[in-house]
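Asker: Need a 3D model of the sequence below.
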Amino acid sequence: MISSTILRRVAVGACVLVPLSARAQNSQTAAVFLRLPASTRALALGDVYSAHGGDEAAIFYNPGQLAGADTRSAGVSVQRHIQSTALASLAAKFPLGVGVLGIGVHALDYGSADEVAADPGSGLGSPTGRTVSATDFAAAVGYAVSRGRLRAGGSLKVVRQQIAGVSGGAGAFDAGVAIAIWSDAGLALSVNNIGGRITLSGASAPLPRTARLGLASPSGKVGPVRMRAVAEVEHERERQTGIAGGAEAVWAASNFITLLGRIGASAQDESAAASLAFGGGLAIRHFALDYAYQGFSVLGVTHRVGVRWWAKRP
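Answerer: Sure thing, here's the model as predicted:
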């Protein structure tokens, strides 16, 4: 008998992430953790990152944007999620040949709990002395090239889910393009989780295929602060189309210290996550510490912290 604690964490996570409309139609997708933010910067911007992100986290949102900056970079972020679960992401990118190679890992750990065996006589369970756990995991590798104003790329990923002794997995493909319109303004299109179905205990479901159309405004100065706005339209399999947006403010306090502020909002009201998120960051030379906050309507709040490093191409 699987621990009720683990089942409750998995069930609550699914209820938070699976839209009400899909549940009403008795139709769901697998690996709903792929909907969760994979970057601290992205979370603080309302998870709007297909047109804005040119760092290593682009591997999770728009692989074409891996070629958005001629740098090497790496980052890791951790978020204490709902019901004592933990969400973490790790990514890196570096120039290779005529383009840029990116790698990334995204995981949700539901923790562990004591295993309880059913006792038909008493109707109660008894501990077995063993523990059970549940984990969702995705690993991706991608490549992107840049030609003039156009950037394009793709990535292959492996997705695995494990609950106690039951596990399943699938392969998928992401593709994305971005084009510079003027200055640093850009338009981007990406499609994630193409193909693949996960089967657990005989039940099969497709991955949450998602299409994003994003727009990033040109940077503008308000006094000493440089501002940039982003917006995105997102459509996911079996979900309503959603609109989200965000803004980032950057202030160079000195030649090697930069302060950042971010805010994001979503108009899609299909999950328990609050529509507003915010955060900030501190960059010192080639290192940055980022923070993001998001609330849930009935399940408290979550905090995400990330660390990044980058360097120009030698």
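
Asker: CA atoms for contacts and neighbours, from now on please.
Answerer: Noted.

Asker: any idea where the strands of the stretch 101-250 of the chain begin and end?
Answerer: 124-147, 150-163, 166-182, 185-194, 197-200, 203-206, 210-216, 220-222, 225-236, 242-252 (DSSP state E, counting those that start in this stretch).

Asker: would you list those strands in JSON lines and tack on distance to F60?
Answerer: As requested, the strands of the stretch 101-250 of the chain are exported to JSON lines (distance: least, C-alpha to C-alpha, whole Å):
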{"stretch": "strand 124-147", "distance to F60": "8"}
{"stretch": "strand 150-163", "distance to F60": "9"}
{"stretch": "strand 166-182", "distance to F60": "9"}
{"stretch": "strand 185-194", "distance to F60": "8"}
{"stretch": "strand 197-200", "distance to F60": "19"}
{"stretch": "strand 203-206", "distance to F60": "18"}
{"stretch": "strand 210-216", "distance to F60": "12"}
{"stretch": "strand 220-222", "distance to F60": "27"}
{"stretch": "strand 225-236", "distance to F60": "15"}
{"stretch": "strand 242-252", "distance to F60": "17"}
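
Asker: would you list those strands in TSV and tack on distance to E56 and mean neighbour count?
Answerer: Listed next are the strands of the stretch 101-250 of the chain as TSV, based on distance: least, C-alpha to C-alpha, whole Å; neighbours: other C-alpha atoms under 10 Å:
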stretch	distance to E56	mean neighbour count
strand 124-147	10	18
strand 150-163	13	21
strand 166-182	14	20
strand 185-194	16	22
strand 197-200	27	18
strand 203-206	27	14
strand 210-216	18	23
strand 220-222	24	11
strand 225-236	18	20
strand 242-252	18	20
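
Asker: ok, and the closest non-adjacent residue to T131?
Answerer: Of all residues not flanking T131 in the chain, D114 sits nearest, at 4.4 Å (C-alpha to C-alpha, 6 or more residues apart in numbering).

Asker: Let's compare: structure for the following, please.
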Amino acid sequence: MQAPRPGLIDALAIAICRPWVLFFTAALLLTPSSLLLAALNSGAAFLKIGTGARPAALGGAYTAVAGDVDAMYYNPGGLAHLTKRELGATHAEWLLGTRFDFIGFAQPTANGTFGVGVTRLATGGQEGRDANRQATSGFEAADTAYTVSYSRKLTGSRASSLGGNLKLLRSQIGPYSAQTVAVDLGAQHRFADKPLSLGASVLNIGRGLKFMDQSDPLPLTLSLGAAYRIAGPLNLALDVRRHVYDQRTDVGIGTEYAFLPRRRPGNHRAELPRGLHLYAVRSARERPTPQPWRPILNVGTPLLCWVKIHRQGIRLHRGQVPRRPLSS
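Answerer: Model (predicted):
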């Protein structure tokens, strides 16, 4: 006997309860109004620094591609597609002795994938000044994020996954410090019948960091991404990221080509992807009219070093990103 078709109200209720609809509804509710945006700029700029040389070579277009330990930063929903435990580390040397480091570990289990990570941005010794601009003793500054991640595939589905991060953020400038808690949410879908994957994430949901009487909101970011494997080793990725409080939209387009085949039984060679990306920025913050799109093309050798340790071996990537002010 054929089951009766659901009525209009029942069909609407079923549609609303779909994970993708709930995800975008939550993202919409978390986006502040335009009046609030006009008065706010984000702090905790270290949360805008991406991890991994491969995502950097793709222009940050990693929301739909993420399926390794770096998914903690770009899209925690991608962690569910990890098939083996993975340890990853990133180190970058910036100007004036500033160092950026990340280390993360992810472990797939029968009940989903769990991950932990630490991100740290630290400056060298800085010269202090008092209220009269006279030199005082030096000081150091550091920002740290401690992350716990969880991701799993939806029941009955091998293609769709959801994930989240819980982050403890701590910022220290000399004797002063501030801390807060933030949450990331992510989703990913990989089509079984076509070489296409889609991803979405909402990053840095939480209260801002407050130093004394000044509080800055976290860099709330909404991301949508798509990736399409054109032919075998050639992959094309696209990301659109909205930095809510900074009133800025980024578009990243990246390609990668694996010169060697992926590792498989009997083959001891690993893939060596090379990347090319095009990056565009549009910003309306502190300007009467929106700024035109500014494309940035980046190809070359890196300042960023990324190490990934698998069960079967070690993979080393290097990458370079254009220097941009973190606050703009």
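
Asker: circling back: how about the strands of the stretch 101-250 of the first structure, which one is nearest W309 of the first structure?
Answerer: Ranking the strands of the stretch 101-250 of the first structure by proximity to W309 of the first structure (C-alpha to C-alpha) places strand 242-252 first, at 17.3 Å.

Asker: In contact with the residue nearest to T131 of the first structure, which residues?
Answerer: 3, 127-132 (C-alpha atoms under 8 Å, 6 or more residues apart in numbering).

Asker: And the strands of the stretch 101-250 of the first structure: which comes nearest Y110 of the first structure?
Answerer: Minimum separation from Y110 of the first structure across these (C-alpha to C-alpha) falls at strand 124-147, 5.3 Å.

Asker: report the angle between the axes of that closest one and strand 150-163?
Answerer: With axes from the mean of the first three to the mean of the last three C-alpha atoms, to 10 degrees defining the directions, strand 124-147 of the first structure sits at 170 degrees from strand 150-163.

Asker: Check the offset of strand 124-147 of the first structure from the chain's centre.
Answerer: Relative to the centre of its chain, strand 124-147 of the first structure is centred 14 Å away, using C-alpha atoms, centre = their mean, to the nearest Å.

Asker: same thing with stretch 211-223 of the first structure?
Answerer: Here stretch 211-223 of the first structure shows a centroid-to-chain-centroid distance of 20 Å under the convention C-alpha atoms, centre = their mean.

Asker: any idea which element R8 of the first structure lies in?
Answerer: helix 4-17 (DSSP states H and E).

Asker: which residues touch the helix or strand following that helix?
Answerer: Next helix or strand after helix 4-17 of the first structure toward the C-terminus (DSSP H and E): helix 20-24. Outside helix 20-24 of the first structure, the residues that touch it by C-alpha under 8 Å, 6+ apart are 28, 238-240, 270-271.

Asker: Let me know the closest of the residues you listed to G13 of the first structure.
Answerer: Among the contacts of helix 20-24 of the first structure, and counting by C-alpha to C-alpha, the member closest to G13 of the first structure is S271, at 10.4 Å.

Asker: measure the equivalent of V251 of the second structure over in the first structure to S219 of the first structure for me?
Answerer: Aligning on TM-score structural alignment places V251 of the second structure opposite I243 in the first structure. Distance of I243 of the first structure to S219 of the first structure, given as C-alpha to C-alpha, to the nearest Å: 21 Å.

Asker: what's the closest non-adjacent residue to A185 of the first structure?
Answerer: Once flanking residues are discounted, A185 of the first structure sits nearest to P218: 4.1 Å by C-alpha to C-alpha, 6+ apart.

Asker: I'd say that neighbour and L187 touch.
Answerer: No - P218 of the first structure sits out of contact with L187 when judged by C-alpha atoms under 8 Å, with a separation of 10.9 Å.

Asker: Please name the nearest non-neighbouring residue to the spatially most central residue of the second structure.
Answerer: For the second structure, the residue whose C-alpha lies nearest the mean C-alpha position (C-alpha atoms, centre = their mean) is Y74; its distance is 2.3 Å. Leaving aside its sequence neighbours, Y74 of the second structure sits nearest to T63 (C-alpha to C-alpha, 6+ apart; 5.6 Å).

Asker: Kindly report the same for G67 of the second structure.
Answerer: Excluding the flanking residues, the one nearest G67 of the second structure by C-alpha to C-alpha, 6+ apart is G78, at 4.7 Å.

Asker: Skipping its backbone neighbours, what lies nearest G242 of the first structure in space?
Answerer: Q268 (4.8 Å).

Asker: Thank you, goodbye.
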